[in-house]
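Enquirer: Sequence first, then the predicted structure:
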Amino acid sequence: MDNSHVNEEFRTQVQPALRSKLEEFRLLGIDSVSEQGFWEFLVKKKWKKVKHEMRLHEMIQDILSVRVSDYLNYVTIESYKTSEFSIDNAEELKELLK
């Protein structure tokens, strides 16, 4: 099965919109967003159910309409999914439960 997204071929064409949105994030104080990370957000969240090739203007509209809160929510949930949470120390557990 092909692991690339149906719109992967347009990535270079939408790079100016990606960069513009990342610059907007930086102006709002979110400096840790990479272009690759933002593209993964678009593929996994925004275009998750897209089965056909989108038109270029639809992709650009989606990119520019992303709100910072949408991206931050996605990153937070993804970090919860990938983190391993275990407390081996009983003292740490007691401290957390205070």
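Expert: Good, I have the coordinates.

Enquirer: use CA for all of it now, contacts and neighbours both
Expert: OK.

Enquirer: separation between Gln13 and Lys94?
Expert: 53 Å (CA to CA, to the nearest Å).

Enquirer: So which of the two has more stuff around it?
Expert: Gln13 (13 against 9; other CA atoms under 10 Å).

Enquirer: put this beside the first:
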Amino acid sequence: MSQKDTHLFDSFRESVAPALKSKLEEFDLYGYDKVTEDELWNFLKNKTWKKVSEEKPIHQIVNDILTVKVGDYMNYVTVEAFKAPNWFEGEGKDVLEKLL
């Protein structure tokens, strides 16, 4: 499922916005101030709720948000970065060689 696909819990996003904001403030306290609400939401959709096939009560969704660990999020982001295309292959390689 791509990040642009509609997820089962997308309809709850506005309702759980205060929990997302609270978690982002916690990330900020740990020095991760560049994490956006969209990035956190995508982590939840693609990792925490990846195999969930039916709706959860809103209190469980809020619990899922508030129990995200910074380390789990950072591991996810690191793995996703390794899955991304290599910018230094193909056309990117030509650009890099011209710069050097």
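Expert: Sure, I can see it. Predicted model, so just to flag it, every value in this text is computed and none were measured.

Enquirer: in the second structure, what residues pair with stretch 32-44 of the first structure?
Expert: Aligning stretch 32-44 of the first structure against the second structure (TM-score structural alignment) gives residues 34-46.

Enquirer: List the residues that contact the equivalent of Asp62 of the first structure over in the second structure.
Expert: In the second structure, the residue matched to Asp62 of the first structure (TM-score structural alignment) is Asp64. Asp64 of the second structure makes contacts with Thr48, as judged by CA atoms under 8 Å, 6 or more residues apart in numbering.

Enquirer: Give me the distance between Asp64 of the second structure and Val95 of the second structure.
Expert: Applying CA to CA, the value for Asp64 of the second structure to Val95 of the second structure is 43 Å.

Enquirer: ok, how many other residues are close to the residue mapped onto Tyr74 of the first structure from the second structure?
Expert: By TM-score structural alignment, Tyr74 of the first structure lines up with Tyr76 in the second structure. Other residues within reach of Tyr76 of the second structure, judged by other CA under 10 Å, total 14.

Enquirer: what residues are up against Tyr76 of the second structure?
Expert: Contacts for Tyr76 of the second structure (CA under 8 Å, 6+ apart) come out as 43, 47.

Enquirer: the helices in the first structure, which residues?
Expert: 15-27, 35-41, 56-64, 68-82, 90-96 (DSSP state H).
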